[in-house]
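Student: Dropping the sequence and predicted coords here.
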Amino acid sequence: MDDVNTSASETLGHRIRNRSATLSTGERAVADYLQRHPEQTAISSAAKLGEITGTSDATVIRTARKLGFDGLNDLKRSLVEHLTRRRNPAQVLDDRVQRLSPAEHGVLRPVIDAGLALLGEVPALVESDEWSRSVAAINEAEHVWAYGIGPGASVAEHLALSLRRVGKAADAWTATGFRLADDLLRLQPSHAVVAVAPLRVFREIGILLDHAHRVGASSILLTEATDEGRGTRADILLPLPDSTDGAANELIAPLTILHAIVLELVAARRSSAVDHYQQLNALRTEIAGTELDISQLPEL
């Protein structure tokens, strides 16, 4: 194995980012595939991975070693363990706490560092074409429906609120089970759906994306479970970096990505977006019954 400082707590994304300068063009192609298709990698041979990436089995094995693994089997074993943990929220939480190694002043700094590292992986995962298509789909939609389950529901609700504030018709769905069916009846061909599924693509999300496809509505899926995501009918898949092997919260990346999309929309329709915010402030003043005037504040 190459003489590289390898930490057992490093995610595959961290390993790739930290060692990218040491990878050849072929090795980089293999590394990109490993990061985008962890489920498929875990069940594929070196020869198959070499065929898929247009390289060779030797390049695949060499890439695994350069990333700090003993070989391809070690890498695959790590991926299987990771994919198993991702389906167990309690295990994810326990692993995060165990890996923190609190410093003298607590866990704040390690958590911030983990969040920064996680966000640093986003640019390599989100392709420019998919980004442009995502922005266009939301911009052109007559109405945007954001959907999330559990923690992902808070991101969906925040996206809907942010879009409404800049003048885009939007609402959030957070129902599960039979209750989701009533929401799905409202979906029209001119609409767009944004599904937030950080760790798992639940059954409801698959059904939502299937229905959007049947109706003819645009659909965007944000998830770490990229191979699961590619098995859905989503028009656009925005991969999220792996959050389960570190202290960063899984909502940081989707929240940041969707915030950036909203800002893209604002940049394209700046005057109308600002006007909507001015209307918002006027309504707030009307509700509060008074307008905050800095000239009326007492002198300090």
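Tutor: Nice, thanks for sending it over. Residues are numbered from 1 along each chain as shown.
Student: drop to CA atoms for contacts and neighbour counts, all remaining ones
Tutor: Fine.
Student: Residue 49 versus residue 65, what's the distance?
Tutor: According to CA to CA, to the nearest Å, residue 65 stands 15 Å off from residue 49.
Student: Put this next to the previous one:
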Amino acid sequence: MRALGPSLTRSVQAVADAVAADPAGCARLTVTALAERTGTSEATVVRTARLLGYAGYRDLRLALAALAAQQEPGASPALTVDIAVDDPLADVVAKLAHEESRTLADTAAGLDLGRLGAAVAALCAAHRIDVYGVGASALVGQDLAQKLLRIGLIAHAHSDPHLAVTGAVQLGPGDVAVAVSHSGSTDDVIEPLRVAFERGATTVALTSRSNAPVTRYADLVLATSAAHESELRPAAMSSRTSQLLVVDCLFVAVAQQTYERAAPALAASYEALAPRRSARSPRP
């Protein structure tokens, strides 16, 4: 529901928001009652259920009831990510931890293992790997490139859009381009991926929206959970958390499949950096 949010009409969004906020409560409502609660119509409620992949409202109610039954015993239903200005520090910590863990669980549950495996295979065989990301996603892109570099792969992270396109024109079949964008609508990420796609490189998009513009040029789409954002968290940390989970999945799987090369490369990089770590050790 959070992933589809930006593409929904206002009335459908109202139903989706109500269901996402209170799945247990909505599971007890008839289609008429939910329409009244959201200020919409019965037809809108049914249309929302179908947009979410259900045959009708009855199937959506059953899914909501099952979701409510799976909630952890003793969990506080009042726990949300809407952090108020006057929230005590303990509440801030609890709310953030709750959102982070929920985002990780949602991302893991929603990952398409077939696509993930295909992305791993492409990375293992790649001559060169370019990763594109700007803003907060640039940090995730740098993390992926650095991890792959340490196990012997040729990987570059680009946060400058001009350099990203310059690098993309050098790619071709046998290379891989990875675009990291939570919204999937960042032009500075879409453009280099488009260039890499048109030159025959295998392209991968890491995004929370399966129908985002960036996916038009992606051979493989790896979906992350759509993080909830609020006034105090306009760039939600949990969006990066979900991206970093997928990065770790890619890295570990690639390291497994290229272990004979990855293990010595990782050991060599660790050994090369050892003198710098000891030189910077704290004084007694």
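Tutor: Structure received. Remember, predicted model here, so these are calculated numbers, not experimental data.
Student: Quick TM-score on the pair, please.
Tutor: Scored by TM-score structural alignment, normalised by the length of the second structure, the superposition of the two chains gives a TM-score of 0.68; 232 aligned residues with a CA RMSD of 3.8 Å.
Student: which of residue 65 and residue 49 of the first structure has more neighbours?
Tutor: More crowded of residue 65 of the first structure and residue 49, by other CA atoms under 10 Å: residue 49, with 22 against 19.
Student: isn't that one right next to residue 57, touching?
Tutor: Yes. Counting by CA atoms under 8 Å, residue 49 of the first structure touches residue 57, with 7.0 Å between them.
Student: Give the aligned equivalent of residue 263 of the second structure in the first structure.
Tutor: Counting by TM-score structural alignment, residue 263 of the second structure lines up with residue 274 in the first structure.
Student: ok, for that match, nearest residue in space, not its chain neighbours?
Tutor: The spatially closest residue to residue 274 of the first structure, leaving aside those adjacent along the chain, is residue 166, at 7.1 Å (CA to CA, 6 or more residues apart in numbering).
Student: residues contacting whatever residue of the second structure lines up with that neighbour?
Tutor: Under the alignment defined by TM-score structural alignment, residue 166 of the first structure is paired with residue 151 of the second structure. Shown in contact with residue 151 of the second structure (CA atoms under 8 Å, 6 or more residues apart in numbering): 255, 261-266.
Student: The same query, at a cut-off of 10 Å, please.
Tutor: 251, 254-255, 258-269 (CA atoms under 10 Å, 6 or more residues apart in numbering).
Student: Buried among the residues you listed? Need that as a selection in ChimeraX.
Tutor: The ChimeraX command for the buried members of those (criterion: 16 or more other CA atoms under 10 Å) is given here:
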select :251,254,255,258,262,265,266
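Student: In helices, which of the contacts of residue 151 of the second structure appear?
Tutor: 251, 254-255, 259-269 (DSSP state H).
Student: In TSV, list those along with distance to residue 174 of the second structure.
Tutor: Shown next, in TSV, are these (distance: CA to CA, whole Å):
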residue	distance to residue 174 of the second structure
251	19
254	16
255	19
259	20
260	21
261	19
262	19
263	23
264	24
265	22
266	23
267	27
268	26
269	25
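Student: next one: stretch 32-51 of the first structure to chain centre, how far?
Tutor: 21 Å (CA atoms, centre = their mean, to the nearest Å).
Student: Isn't the match of residue 263 of the second structure up against residue 265?
Tutor: No. If you go by CA atoms under 10 Å, residue 274 of the first structure and residue 265 don't touch, sitting 11.6 Å apart.
Student: what is in contact with those two at once?
Tutor: Common contact partners of residue 274 of the first structure and residue 265 (CA under 10 Å, 6+ apart): 166-167.
Student: for the stretch 101-250 of the second structure, what spans make up the helices?
Tutor: 113-125, 136-150, 161-168, 187-198, 237-257 (DSSP state H, counting those that start in this stretch).
Student: what about the last one, distance to the chain center?
Tutor: By that I understand helix 237-257 of the second structure. That offset, for helix 237-257 of the second structure, works out to 10 Å (CA atoms, centre = their mean).
Student: Then stretch 27-35 of the first structure?
Tutor: On CA atoms, centre = their mean, the centre of stretch 27-35 of the first structure falls 19 Å from the chain's centre.
Student: ok, now stretch 130-145 of the second structure?
Tutor: 13 Å.
Student: what's the answer for stretch 106-118 of the first structure, then?
Tutor: 18 Å.
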